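Enquirer: Here is a sequence with its predicted model. Questions after.
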Amino acid sequence: MAEFSGPFDGSPIATQAQWSGMAKRFGLDGVHAVDPSNTSLAVTGSGATTVAVAPGRASVNGYYYHSSSTKSLTVPANSGSSARIDLVVLRADPTTSKAVTAEYKTGGSTAPTLTQTDDGTWEIPLAQCTVAAGSAVVTAANVADRRWFTDRGAVPSVPGARRPSVKNQLLVEGSSLYVGDGAAWRWLASPGIEDGSYTPAWTAGTTTISWGSGSQNIGRYQVSGRRVDLTIQLQPSGNPPAYTDPISVTLPPGLPSVSDSRSLFTWNYDSGNGEGVALGVAVVYPTVSTAKIARLRYGLSNGTTQATTPNAGALFTNQPFNIRSGDVLTISGTYWTA
């Protein structure tokens, strides 16, 4: 098999096939427009035996197309007994016409198949037209927009020196991605962690809690920008001592909570030892640590009237439940990282 590469001195891009093979990788096929509100190469029905293709530009399999004026296409008569579904296409023909042209392509009960031969005829759609039985008339209502659009890729930007917003344009600034709406650049995404897991460290005060050598103790998290989604699940295989300090547990390594607020999670306890089920709130106290959940709290009943001051208790290894083998403790929630 012969090899070709170019353009180099002595090895230029010399044929249309070489140009198409290279240029089609520059971008996708489509009309050069940002959204359907742009009328570039839009098709309209005249209510007569023609449809009109508006001026515009496009790329078709590596070939450039530009029409500077409206082009009228004749609608072939439908001699059948049912409605016919046709297409208006841009057709690149490197063999016969050696050009890209707008063409009317008849179908049947369904739209005709696009011809897409990589080194031969290649078509992309502009519109779908429905022609009634015994008619050659296409009204405006019987034309459906089927244009493919293509535009520039994401453009880089210097912070504080952004270009004016371009509708549907992607912009990369630092490590963040924005999309333009024509008036402003709207934040779209920032780098994160697709998914991750870690082994949470459980403590009571300064003492490490051992839940047993066969315990299931896993934290799963996903990061999007500065937001962290976290789930921790603990299934002890042993029975730790009754420590005098509340239970706390670490957040994912390298992802501390913000220091200006108390991040909240929910926790759920299911006893396999006949001690019931409970639900509560887990809290990060930045004054204690931004790297761990410092308290797992649950509501206490101090009275039966609205005037009674509410209170909450902290979860210990043995209060209000004796957490041990057969039990399941789950913590889940979202927090902002620093």
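Expert: Cool, got the structure. Numbering: from 1, shown residues only.
Enquirer: From now on I want contacts and neighbour counts done on CA atoms only, so please keep to that.
Expert: OK.
Enquirer: Go ahead and report the secondary structure state at residue 280.
Expert: What DSSP: H, G, I helix; E, B strand; the rest coil gives for residue 280 is strand.
Enquirer: what about it, neighbour count?
Expert: Counted with other CA atoms under 10 Å, the neighbours of residue 280 add up to 18.
Enquirer: Relative to residue 327, how far out is it?
Expert: 16 Å (CA to CA, to the nearest Å).
Enquirer: Over to residue 270?
Expert: 6 Å.
Enquirer: who has more neighbours, the two?
Expert: Under the neighbour definition other CA under 10 Å, residue 270 and residue 327 were set side by side, and residue 327 has more, 21 against 18.
Enquirer: Sketch out the helices for the protein, chain order is fine.
Expert: 16-23 (DSSP state H).
Enquirer: my guess is residue 85 contacts residue 130, does it?
Expert: Yes: between residue 85 and residue 130 there is a contact under CA atoms under 8 Å: 4.7 Å.
Enquirer: neighbour-wise, which of the two wins?
Expert: Remark: of residue 85 and residue 130, residue 130 carries more neighbours, 25 against 21, as counted by other CA under 10 Å.
Enquirer: Now do the contacts for that one.
Expert: 83, 84, 85, 86, 138, 142, 143 (CA atoms under 8 Å, 6 or more residues apart in numbering).
Enquirer: Can you report how many residues lie near residue 294?
Expert: Neighbour count for residue 294, taken as other CA under 10 Å: 24.
Enquirer: Counting neighbours, what do you get for the residue nearest to it when sequence neighbours are not counted?
Expert: Among residues not flanking residue 294 along the chain, residue 248 sits closest, at 4.7 Å (CA to CA, 6 or more residues apart in numbering). Counted by other CA under 10 Å, the residues lying close to residue 248 total 26.
Enquirer: Thought residue 296 was touching residue 248, still the case?
Expert: Yes: taking contacts as CA under 8 Å, residue 248 lies within contact range of residue 296: 7.3 Å.
Enquirer: now, which of the contacts of residue 130 sits nearest residue 3?
Expert: If you rank the contacts of residue 130 by distance to residue 3 using CA to CA, residue 86 comes first, at 41.3 Å.
Enquirer: The structure to be compared is supplied as follows:
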Amino acid sequence: MAFTSYPFSSSPLATEAQYALTASRWGNDGVHTDDLSSTALKVTANGTANVSIAAGSAFVNGATTENDGPYSLPVISNSGGPSARRDLVVLRYDASADSITPVYKTGGTSAPGLTSSPETGVVEIPLAECTVAAGASVVASGAVVDRRWGVGRPVAYGTPGARRPSRKGQLLVEGNDIYLGDGVGWNFLATAGDTSWTAYTPVWSAGASTINFGSGASKGRYKIVGKTCFLEIQVIPTTNPAATTDPLSVSLPAVAKGVIRDLFTVHLESSNGEGIWNGIAMIFPTVSLTKISRIRVNRSDGQVDNMYTNEPINFRNDDILTISGFYEMA
């Protein structure tokens, strides 16, 4: 046994099998279209003994076929069948016949399988599934289900300042950002790379006043996955802040999209004998997209209070406030 390499000057491509083995990796098998709502190679029926294949082209096992259509393909009768039969219209690559041709392939109560044997030179891809009623020799207009595959396009790379026109179904990579084209614009999908936590220092305020809980008292961390920001904030005061007349709020590490009021869980624990409290924190889009605008905790009587520096407990040295959750970024 030995390795064979091609194409080189001393060993060019010599056979169809060598070409197919090479070219079949250049692209996916399927119909040449960016959008399967198109009519490229689409199969239709009108209640006659033939189905029609629209104009179009396709790539199968490294080779291309074109149909200047419409092309009429005979239906195989189910005149002796006791029940409806599910068939396939396929494109068949056949190396021995030097062709890619449409084939009407009969099944049974389920559609037939596809042949995919590049080694023997026969590869099929589906165009449509057709149902032939028991005793019938025709396919009704509503008895065709589209089964086409789209070839698609290789992943494109670019930069935001020189972005190419959008193609439907095209993936675009810019740095670590991944986008999907819809034919009009580019829709953000995700950011690849490190999703570890990043530290930040939350800024606390009450109305127009900045609140100081002491050096190193307020800590935060976040991680971004796609357009979702996961967030944790903890405050353990090292000094007693002044009483406030406005509810407490705290800055976010990234601007919120603000479609709805994003919610976070809150746990408040006094180290000064005032108990344990649980509640929620909220981003109010109408107030600010850069901070959590309200922290609300549940009282023992079932009521809910906004949190101030001195309500519902006198939040002071060694007390612990924890906020955690996630929100959608702009």
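Expert: That came through fine. Nothing here was measured: the structure is a model prediction, and the numbers come from that model.
Enquirer: Let me know the TM-score between chain one and chain two.
Expert: For this chain pair, the superposition-based TM-score is 0.72 by TM-score structural alignment, normalised by the length of structure 2; 298 aligned residues with a CA RMSD of 4.4 Å.
Enquirer: Strands of the stretch 101-250 of structure 1, start to end?
Expert: 122-131, 143-145, 149-150, 155-157, 170-173, 176-180, 185-189, 193-198, 202-204, 207-208, 216-224, 227-235, 247-250 (DSSP state E, counting those that start in this stretch).
Enquirer: CSV please, covering those strands and showing distance to residue 10 of structure 1.
Expert: Formatted as CSV, these follow (distance: least, CA to CA, whole Å):
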stretch, distance to residue 10 of structure 1
strand 122-131, 30
strand 143-145, 45
strand 149-150, 33
strand 155-157, 33
strand 170-173, 38
strand 176-180, 41
strand 185-189, 45
strand 193-198, 47
strand 202-204, 69
strand 207-208, 72
strand 216-224, 50
strand 227-235, 55
strand 247-250, 64
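Enquirer: What is the equivalent residue in structure 2 for residue 23 of structure 1?
Expert: Under the alignment (TM-score structural alignment), residue 23 of structure 1 maps onto residue 23 of structure 2.
Enquirer: do you know how far its match is from residue 184 of structure 2?
Expert: 31 Å.
Enquirer: between these two, who's got more neighbours?
Expert: Neighbour count, other CA under 10 Å: between residue 23 of structure 2 and residue 184, residue 23 has more, with 14 against 10.
Enquirer: related to what we said a few turns ago, which two in the contacts of residue 130 of structure 1 are spaced the farthest apart?
Expert: It's 83 and 143 that sit farthest apart of the contacts of residue 130 of structure 1, by CA to CA, at 13.3 Å.
Enquirer: Have a look at those two and say which one is more surrounded.
Expert: Between residue 83 of structure 1 and residue 143, counting by other CA under 10 Å, residue 143 is the more crowded of the two (21 against 17).
Enquirer: mind listing what the more buried one touches?
Expert: With CA under 8 Å, 6+ apart, residue 143 of structure 1 has these contacts: 43, 44, 45, 127, 128, 129, 130.
Enquirer: among those residues, who's most crowded?
Expert: That'd be residue 129 among the contacts of residue 143 of structure 1, by other CA under 10 Å, with 30 neighbours.
Enquirer: Am I right that that residue is in contact with residue 146?
Expert: No: at 9.9 Å, residue 129 of structure 1 does not count as touching residue 146 under the criterion of CA under 8 Å.
Enquirer: Measure how buried residue 14 of structure 2 is and give me the count.
Expert: Counted with other CA under 10 Å, the neighbours of residue 14 of structure 2 add up to 10.
Enquirer: just residue 193 of structure 1 next, same as before
Expert: By the criterion of other CA under 10 Å, residue 193 of structure 1 has 11 neighbours.
Enquirer: now do residue 159 of structure 1
Expert: Counted with other CA under 10 Å, the neighbours of residue 159 of structure 1 add up to 9.
Enquirer: quick one: contacts for it?
Expert: 173, 174.
Enquirer: For residue 157 of structure 1, which non-adjacent residue is closest in space?
Expert: residue 173 (5.0 Å).
Enquirer: whoops, I mixed them up, residue 189 of structure 1
Expert: Distance criterion CA to CA, 6+ apart; nearest residue to residue 189 of structure 1, sequence neighbours excluded, is residue 177 at 5.1 Å.
Enquirer: And residue 196 of structure 2, how close does it get to residue 216 of structure 2?
Expert: 22 Å.
Enquirer: now swap in residue 87 of structure 2 and tell me
Expert: For residue 87 of structure 2, the distance to residue 216 of structure 2 equals 71 Å [CA to CA].
Enquirer: more neighbours, these two?
Expert: residue 87 (24 against 11).
Enquirer: which residues touch that one?
Expert: 104, 105, 106, 107, 108, 110, 111, 112, 129, 130, 131, 132.
Enquirer: The residue nearest to residue 189 of structure 1 and residue 170 touch, don't they?
Expert: Yes: shown here, residue 177 of structure 1 and residue 170 form a contact pair, counting by CA under 8 Å, at 6.9 Å.
Enquirer: how many neighbours does the residue lying closest to residue 234 of structure 2 once chain neighbours are set aside have?
Expert: Excluding the flanking residues, the one nearest residue 234 of structure 2 by CA to CA, 6+ apart is residue 322, at 4.5 Å. Residues lying near residue 322 of structure 2 (other CA under 10 Å) number 18.
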